[in-house]
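# Provided below are the primary sequence and the corresponding predicted coordinates.
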Amino acid sequence: MSGHSKWATTKRHKAAIDAKRGKIFSVISKEISLATRDGGKDAEFNPRLRTLILKAKQANMPSDNIDRAVKKGAGELGGVIYEELLYEGYGPGGVGLIVEVTTDNKNRSASDVRSTFSKRGGNLAGVGALAFNFKRKGQFLLALDKMPEDDLTELALDNEAEDVLVEDDHYEVVCETADFDRLAEAFEKKGIEPDSSELAYLPNILVPIEDEDTARKVMNLIEALEELEDVKAVHGNYDMDKPLLEKISL
């Protein structure tokens, strides 16, 4: 989705996300376990793990939860084995959606995602049907009052950011996936907490959504997907103008 659509979506979901702290902890725990499995449990030598631990602390995740997730990833505790999967589908208005899943049960995840698409006016697509329309990037969104534009631009470019966009009420910083952890650490050292930071699938082509009914249906589908147990993130190629986004947020 475009930067302003993602920003508005982030703000729209903030209250709901705060109320779903348990889901957030579950998602981060899985990511920490996977990062530990792939890169080792020493955060000093595993930048992805270090970034995720920072994310966990920013979400006020208890230290015991973090330690347990690391031990699971290191094989020190028995338990499930997680896999990372992508599902692709179409929503109302022809919007394309990429759904990131971390799961220990592929059959459950596929059933939940397919059912949610169907019930909310969309349909699950085959592998590769949509992925070519997206590029994998690091994305940071920050309110304008987090830091001056010149300071942000300097920090971002000094840490290999690809682009810095200035919107009406926020900044968007985009980088290659390999540079995401470096930028996250740079923000941490400055004491700056982005409003959103993730490895996202950014669309190459946007689908404009201009009517309120379709906009609500798209957002309802995304929110329903995000509520599923195994869903880590949902990325879309929709574009809604600011007045419409504000209207459906009421």
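Received it, and whenever you're ready, just let me know what you need.

# drop to CA atoms for contacts and neighbour counts, all remaining ones
Noted.

# ok, residues contacting the one helix or strand Arg12 maps to?
Of the helices and strands defined by DSSP states H and E, Arg12 is found in helix 3-18. The list of residues contacting helix 3-18 from outside it, by CA atoms under 8 Å, 6 or more residues apart in numbering, reads 24, 141, 167, 170, 172, 195-196, 238-242, 245-246, 249.

# mark which of those residues are part of strands, please.
The strands, defined by DSSP state E, take in Leu141, His170, Glu172, Ser196, Tyr238, Asp239 from these.

# selecting buried members of the contacts of helix 3-18 in PyMOL, what would you type?
The PyMOL selection below is limited to those of these classed as buried (16 or more other CA atoms under 10 Å):
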select buried, resi 24+141+170+172+195+238+239+240+245
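
# element containing Ser118?
Residue-wise, Ser118 maps onto helix 106-119 under DSSP H and E.

# buried sites along the helix holding Arg12?
Residues of helix 3-18 classed as buried: Gly3, His4, Ser5, Lys6, Trp7, Ala8, Thr9, Arg12, Ile17 (neighbour count, 16+ other CA under 10 Å).

# quick one: the helix ranked longest in the chain to helix 3-18, angle?
Among the elements of type helix in the chain, defined by DSSP state H, the one spanning the most residues is helix 21-39. Angular relation of helix 21-39 and helix 3-18 on a 0 to 180 degree scale: 110 degrees, by axes from the mean of the first three to the mean of the last three CA atoms, to 10 degrees.

# next secondary structure element downstream of helix 21-39?
The first helix or strand that comes after helix 21-39 along the chain, using DSSP H and E, is helix 47-58.

# which outside residues touch the strand or helix carrying Lys72?
Here Lys72 sits within helix 63-73, counting by DSSP H and E. Contact with helix 63-73 is made by 29-30, 32-37, 41, 53, 56-57, 77-79, as judged by CA under 8 Å, 6+ apart.

# put this next to the first one:
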Amino acid sequence: MSGHSKYSNIKAKKEKNDAAKGKIFTIIGHEIALAVKQGGADPASNSKLKDVIAKAKANNMPNDTIQNGIKRAAGALDTVNFEELQYEGYGVNGVAIIVKVLTDNKNRSAADVRSAFTKGKGSLGSQGSVSFLFEEKGQIILDKEEMEDLGHDAEALMDMAIMAGAEDLLERDDYYEILTDPGEFSSVREKLEQENLPMAEADVVMIPGNTVSVTDEEAVKNLRKTLDLLDASDDVQNVYTNWEEE
């Protein structure tokens, strides 16, 4: 799950197989539990929970599943022990990798992440070793074709985004990317939601300042191995890299 990915990857995620979809739902379920523990079960007064609900809807999680998750979390606050952790390191060819983890077992998570880096011939670093190469931003992805069907062009969307408090709107080949200050993400997302804009993705992500191109086939193979192994871990929430995939 790459947080700052090409829209083709986002589309692929929307069309993922049942096993992959199950992992997404499990991760979001854990995020719901953590949000409820931190701020209560009422999204009206818990902006973090409101953001997770929006993320769940963007990933086509059924509303009944969302509400049941909130109820379960509210009834089991004493047993919710998930922690948010961040690992940083380098893959081959100096590709920077940040791994966001949500876990109830730090030892298991650490072993999974370390194994992924080792098998892909990369190396784990200390906290802060690569995060300086990234900037945290609120990111909202809008499908371009869907926006056109609704009668919204780039200029109209830019006006909406700026009025909502966003920093910028970037037009890509097949999607629009709205960027916000992390602290303003919830507010901007809510205002755009009120404009009835369907969001393909909405989350706070890590965006690389510069990207690295890798052409060596063996290096690409090892990078993919690292990312695939990280994605296979039930504890890994998001992975961010500065690799410019071809």
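The structure has been received and is ready for your questions. Computed from a prediction, not measured in an experiment: that's the story for all the values here.

# of all the contacts of helix 3-18 of the first structure, which two lie farthest apart?
Taking CA to CA as the measure, the contacts of helix 3-18 of the first structure reach their widest spread between Ile24 and Asp241, a distance of 28.4 Å.

# Phe134 of the first structure contacts Tyr201, doesn't it?
Yes. With contact defined as CA atoms under 8 Å, Phe134 of the first structure and Tyr201 form a contacting pair (5.6 Å).

# more neighbours: those two, which one.
With neighbours defined as other CA atoms under 10 Å, Phe134 of the first structure and Tyr201 compare such that Tyr201 has more, 24 against 20.

# that one maps to what in the second structure?
Residue-level alignment of Tyr201 of the first structure against the second structure, with TM-score structural alignment as criterion, gives Met206.

# who touches that match in this structure?
For Met206 of the second structure, the residues meeting the contact criterion (CA under 8 Å, 6+ apart) are Gly3, His4, Phe134, Glu135, Glu136, Lys137, Tyr240.

# ok, and the residues you listed in the first structure?
For the contacts of Met206 of the second structure, the contacts that persist in the first structure are Phe134, Glu135, Glu136, Lys137, Tyr240, with contact defined as both residues aligned by TM-score structural alignment, their matches' CA atoms under 8 Å.

# of all those, which comes closest to Gly120 of the second structure?
Tyr240 (15.7 Å).

# show me what the closest one aligns to in the first structure.
Taking TM-score structural alignment as the criterion, the aligned counterpart of Tyr240 of the second structure in the first structure is His235.

# so its match lies in a strand, does it not?
Yes. In this structure, His235 of the first structure lies within a strand as judged by DSSP: H, G, I helix; E, B strand; the rest coil.

# run a quick neighbour tally on the closest residue to Lys37 of the second structure other than its chain neighbours.
Among residues not flanking Lys37 of the second structure along the chain, Leu77 sits closest, at 5.9 Å (CA to CA, 6 or more residues apart in numbering). Residues within reach of Leu77 of the second structure, counting by other CA under 10 Å, total 15.

# quick check: Glu160 of the first structure touching Cys175?
Yes. Because the distance of 6.9 Å satisfies CA under 8 Å, Glu160 of the first structure is recorded as touching Cys175.

# quick one: which of those two has more around it?
Here Glu160 of the first structure and Cys175 are compared on neighbour count by other CA under 10 Å; more neighbours surround Cys175, at 23 against 16.

# aligned to the more buried one, what sits in the second structure?
Under TM-score structural alignment, Cys175 of the first structure pairs with Thr180 in the second structure.

# coming back round to it: let me know the closest of the buried residues of helix 3-18 of the first structure to Lys189 of the first structure.
When the buried residues of helix 3-18 of the first structure are compared against Lys189 of the first structure (criterion: CA to CA), the nearest one is Trp7, at 23.5 Å.

# against Leu244 of the first structure, how distant is Asp213 of the first structure?
Applying CA to CA, to the nearest Å, the value for Asp213 of the first structure to Leu244 of the first structure is 10 Å.

# those two - which one has more neighbours?
Taking Asp213 of the first structure and Leu244 together and counting by other CA under 10 Å, Leu244 has the greater number of neighbours (15 against 12).

# from what I see, that one and Glu210 are in contact.
Yes. Under the criterion of CA under 8 Å, Leu244 of the first structure is in contact with Glu210, at a separation of 7.4 Å.

# for Glu193 of the second structure, helix, strand, or coil?
Under the three-state scheme (three-state DSSP), Glu193 of the second structure adopts helix.

# trace it over to the first structure, please.
If you follow Glu193 of the second structure across to the first structure using TM-score structural alignment, you land on Glu188.

# what number of residues lie near its match?
Going by other CA under 10 Å, the residues that sit close to Glu188 of the first structure add up to 14.

# Gly191 of the first structure now?
When neighbours are counted by other CA under 10 Å, Gly191 of the first structure comes out with 10.

# so it lies in a helix, does it not?
No. Gly191 of the first structure: not assigned to a helix; according to three-state DSSP it is coil.

# most neighbours among the contacts of Met206 of the second structure, which one is it?
Taking other CA under 10 Å to define a neighbour, the member of the contacts of Met206 of the second structure with the most is Tyr240, carrying 23 neighbours.

# appreciated, that's everything.
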